[in-house]
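Q: what's the 3D shape of this:
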Amino acid sequence: MEFVWVLVLILLGTKAAGHLSVRLGQPAVLGELLVGILMGPALLGWIHQGSFIEYMAEIGVLLLMFMAGLETDLEQLKKNWKPAMAVALGGIALPMIGGYGVGQLFGFSAAHSLFLGVLFSATSVSITVQVLKEMNKLDSREATTILGAAVVDDVLVVVLLAVLTSFFATGDGAEVSISLLLIKKIAFFAVVFLAGWLVVPRVLRWTSKFRVMEPVLTFALIFCFAFAYFGEKMGIAGIIGAFAAGLAISQTSFKHSVESKVEPIAYSIFVPVFFVSIGLNVSLEGVGSQIGLLAILTVMAVLTKLLGGGLGAALTGFKRRSALAVGAGMVSRGEVALIIAATGLSSGLLEARYFTTVIITVILTTLIAPPMLKALFGGGGPRLQLPDQ
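A: Reported below is the predicted structural model:
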């Protein structure tokens, strides 16, 4: 029953910290993320990563992105595909250059420097989604651009990682077929599009006649997890699959019913565990000797996404504040970069002695993103005074 006590600590800690964070003018998610660092190995050591937290957190992030899909305006997403593409490209180009430059500055090999570039080109909008949801901005033009850019970013970064590992990897995962990878990605989007258009609405209508408790909700969750699993198998992040499932259901008459029932399940138990799990990755062991690398990596990681994504948005018609808000929405590297870092470690593209420093940098980008978003979007708390033009 030890896992029950861990769950009690997580739920108490996240709700108390989230409330305090809001009282201080910051998004609740910032306090919830800090709970993981406070209670985890970095400080108090009360909670440690394990299979229970890993599985609960995975469900949490999938539900978070599923709800983002449910709340996304598909027409707005279609209209903003050009800005989304520009934001993704800008948000990959600058971090690639910045990561490679930092690697070279600290004497990394060309392959290891390129890997840093790929790692910090990744983005995870799960934290951004939560912040925008708290501010009721999830249906804004900026939010749909960020979500669209995240899909493009995920595909391009995985392809870049595959190219890099096929040329330079020395450990696990060194053998990668680029053509097979591309075919799998195309197949994923084709299958998800057809399933979302033809299968999801029919199945939900059919199951709504079942004489059991909550048949529509159950099958909505089945689609969420099935799309996520299929995405992982096809080389796409599971969160993209969950987002696609939510987007498909958002086009049906069951949208509001599913949303109103998934939200309490997600936010009462699974999503808090996901937020805490990010902080549990922080360990301060051996970081003291690499504090310079940590500081420069963090500044590079934040500025290159902010400016790269912001430039892409500005070039496609966003005003200055909105463009920077879009860039800020891409800053968090979250669980996507953590997975890439682990891949780099196993394939020999990231040296073990730098692993902790890279992980802490990823966590710092995730902690920095919520206050930046709050400041740029406004809605309480400190607000940056920037002209629109």
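
Q: only C-alpha atoms for contact and neighbour calcs from this point on.
A: Will do.

Q: and the gap between Phe115 and Ala162?
A: Per CA to CA, to the nearest Å, Phe115 is found 11 Å from Ala162.

Q: could you also give me the structure for this next sequence, so I can compare it with the first?
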Amino acid sequence: MLDFLPDGPLIEFTILLLVSLTIPPIFERLRLPGLVGLLVAGIILGDNGLQLLSPDSETIDLLSDVGKIYLMFVAGLEIDLAEFRKTKNRSMGFGFATFAFPIITGTLVGQLFGFDWVASVLIGSLIASHTLLGFPIVNRLGISSNEPITVTVGATIFTDIAALLVLAICIAIDAGEFSPLMLALQLGALALYAVLILFGVDWAGKAYFRRTGDEESNQFLFVLLVLFLAAVGAQLINVDQIVGAFLVGLAVNDVVGHSPVEEKVEFVGSTLFIPFFFVGMGLLLDVPVFIETVTQNFAFPLIMIGGLFVSKFLASYISKLLYGYSWDETLTMWSLSLPQVAATLAAALAGVNAGIIPQEVFNTVIVLMLVTSIIGPTLTERFGRNLPLTTTGLETGGDWQWWEQVEASSEKEHTPNLEQRQAQEFTVVVPIYNPLTERYLIEMAALLANHEAGKIVPLVITKAHVHMDEPDLSISLRESEQLLEKAAAYSQEFKVKATPLLRIDDDIAEGITRTAREQDSSLILMGWSESVTGLRSRLFGSLIDNVIWSSHCPVVITRLLDEPINLHRILVPVKNLSVTAVRAIRFAQLFADTHQASVTYLHVCDPRTDKEQIQIFEQEIRQVLEQPELNVSYRIKTVPHDKTAKVLLRASRSFDLIVLRSLRRRTAGGLAVSDVTTEVMDSLACSFILFGEPHS
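A: Below you'll find the predicted structure:
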């Protein structure tokens, strides 16, 4: 370490924070994965560079271990079990193929280069799993719900679990004298451990979450405790920690869902511990040995890379033959299954620490990661843009209203019948907490409710106190009553049926969503808060986040710079035609019809999308817009561009209102990607609506 810097864990922790903050954005601007930058930073700061950090430091060792455990936990947590269940048979089929071909190939390569059988099998397992680095790309292209994509995502469960099981068995065999009895005992212990984690954690988690209700901090700590207990338990049965971490991720998946707790868990991991792990990997890399492996012993990494590409292609080709996929679908599946990051790096490190594989193999894994993390996403973009965009499968006529909960499945869509729709009165719950925005909110709610012959429920939530006779509570109640009096006056002015409500609740977000459920509301209409995109909201969640997550109905968040009736030019970005996207489209239609506004539907597509695909997608939008009861002037515009946010911001200058959707996406492995919606909202100069779906 440099002489002018004091020794100690605080300095090491500060350096890690600085690297995690500054390096990934620099590499992403160079169109390289941020994790590559973290590895490079580790090399530069380690023994072969500036010597600011040492891999032998207890602090680095602890943080790197925590990051490794967190990486595999997040990999399990981010797998969409709902999508997996839809295509589980095909996912298992492709998962088996994309695991079996690489492990056989890797084992043969290991034998070819003189490794023993345990090391050879472990080498094969290292290339058998995959990390979905390309998923943000297919999501951006609007093809994430296509069957080949969901099959590939689901296959991740099989490949990661199988690779980790092989790792566990190899470590167990290497730790003692091999015998059939020992292997049977180890497999039995592993099976018992897996059942205990998958079913025990799921049961305990759901029971604890039911008991604690909205205590998100305790739920967050519960998840962390279970994670590290499982890691310790894995060590007790002579299994690597990452096996337990991944299984806990799968077990907790159903418990936390897409909740604020999941947001907090993944935010902490992707911001702190996972970057520390990649820096630690860079510290462990022996640069002279790495150079020797790449230059003098280049045959081994070259054959490993070739074997990986060929074996993964064979698995995809088998799926093409079995399931009838097109070549573009097949090649997209192949490219998605190429990147070797999360499970591969964690397992390689475990193998090196156990003494099963040498530094040469570890260096080859680093080369694999660098090559596949660049080529894989590049190929995904190349082949993915030829796939058809996701569509709803919904009937495109006027058989269902946009606010109704239409349950989508891969096989069929359920549409409420006419009697059910007539029985539900269109109801808009309008939470009010800012006198400056109250009038515009009531006016917009009135436009919607009058159009649908419904009513509005102006709602004021007063935060509860421990003692109901406290003076502060009395003052808050008087202020709330004044807000409701104004809401009632505005409702009369706009000639809308209104039922003002005052509620005392210990949680504002839950008070809103509980009232909406009690009123059987069709929509919650809220005002925008500037704190939604800040650091505090990312750590602790915002009011809007929590309302969207816990609501039973759509949530519309507005920032209105003019009276709603004056918003005549409406812009609606259309990325794909999923069920949630169609609801946002039809909401914009309804709002436009309330005061004869016009709507422009803007589709920003990949610059290399062919004209035929664009025409097909535009025709599908027109089919969705066929609403005989609505007479709305609209146009559809497609702009080929690779910077969606830039196009939207430029286009928004010519409109009074833009309707955006609330979506959150991450990369598998925990490295966050920028959200277009957030980027656009931060710079918009016009009014906007954020259309949020429950559990989005």
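
Q: what's the TM-score once they're superposed?
A: Scored against TM-score structural alignment, normalised by the length of the first structure, the superposed chains reach a TM-score of 0.80; 358 aligned residues with a CA RMSD of 3.2 Å.

Q: show me which of Phe115 and Ala162 of the first structure is the more surrounded one.
A: Shown here are Phe115 of the first structure and Ala162; by other CA atoms under 10 Å, Phe115 has more neighbours (26 against 19).

Q: wait, the more buried one touches Leu350, no?
A: Yes: applying CA atoms under 8 Å, one finds Phe115 of the first structure in contact with Leu350, separated by 7.3 Å.

Q: common neighbours of these two, please.
A: Here Phe115 of the first structure and Leu350 have Gly344 as joint contacts, going by CA atoms under 8 Å, 6 or more residues apart in numbering.

Q: ok, now which ones touch Pro358 of the second structure?
A: Pro358 of the second structure neighbours (CA under 8 Å, 6+ apart): Val352.

Q: what about it, distance to Ile171 of the second structure?
A: 14 Å.

Q: what does Lys86 of the second structure give?
A: Relative to Ile171 of the second structure, and taking CA to CA, Lys86 of the second structure is found at 35 Å.

Q: ok, now Leu122 of the second structure?
A: To Ile171 of the second structure, Leu122 of the second structure is 9 Å away according to CA to CA.

Q: which one's more surrounded, those two?
A: Higher neighbour count among Leu122 of the second structure and Ile171: Leu122, with 28 against 22, using other CA under 10 Å.

Q: average offset between the helix or strand hosting that one and the first structure?
A: If you go by DSSP states H and E, Leu122 of the second structure is part of helix 117-126. Taken against the first structure, helix 117-126 of the second structure registers an average deviation of 2.9 Å after superposition, with mean CA distance after the TM-score superposition for the first structure.

Q: quick one: contacts of that helix?
A: 99, 102-111, 163, 166-167, 170, 173-174, 343-344, 347-348, 351, 356-357, 361.

Q: just the buried ones among these, please.
A: Buried members of the contacts of helix 117-126 of the second structure, scored by 16 or more other CA atoms under 10 Å, are 99, 102-110, 163, 166-167, 170, 173, 343-344, 347-348, 351, 356-357, 361.

Q: hmm, back to that, hey, what's in contact with both of Leu122 and Ile171 of the second structure?
A: Counting by CA under 8 Å, 6+ apart, the common neighbours of Leu122 of the second structure and Ile171 are Gly351.

Q: need the three-state assignment for Phe108 of the first structure.
A: When classified by DSSP: H, G, I helix; E, B strand; the rest coil, Phe108 of the first structure comes out as coil.

Q: distance of it relative to Ser140 of the first structure?
A: 41 Å.

Q: kindly report the same for Val199 of the first structure.
A: Per CA to CA, Val199 of the first structure is found 28 Å from Ser140 of the first structure.

Q: tell me, how many residues neighbour Glu28 of the second structure?
A: 15.

Q: over in the first structure, tell me which residue corresponds to it.
A: Counting by TM-score structural alignment, Glu28 of the second structure corresponds to Val22 in the first structure.
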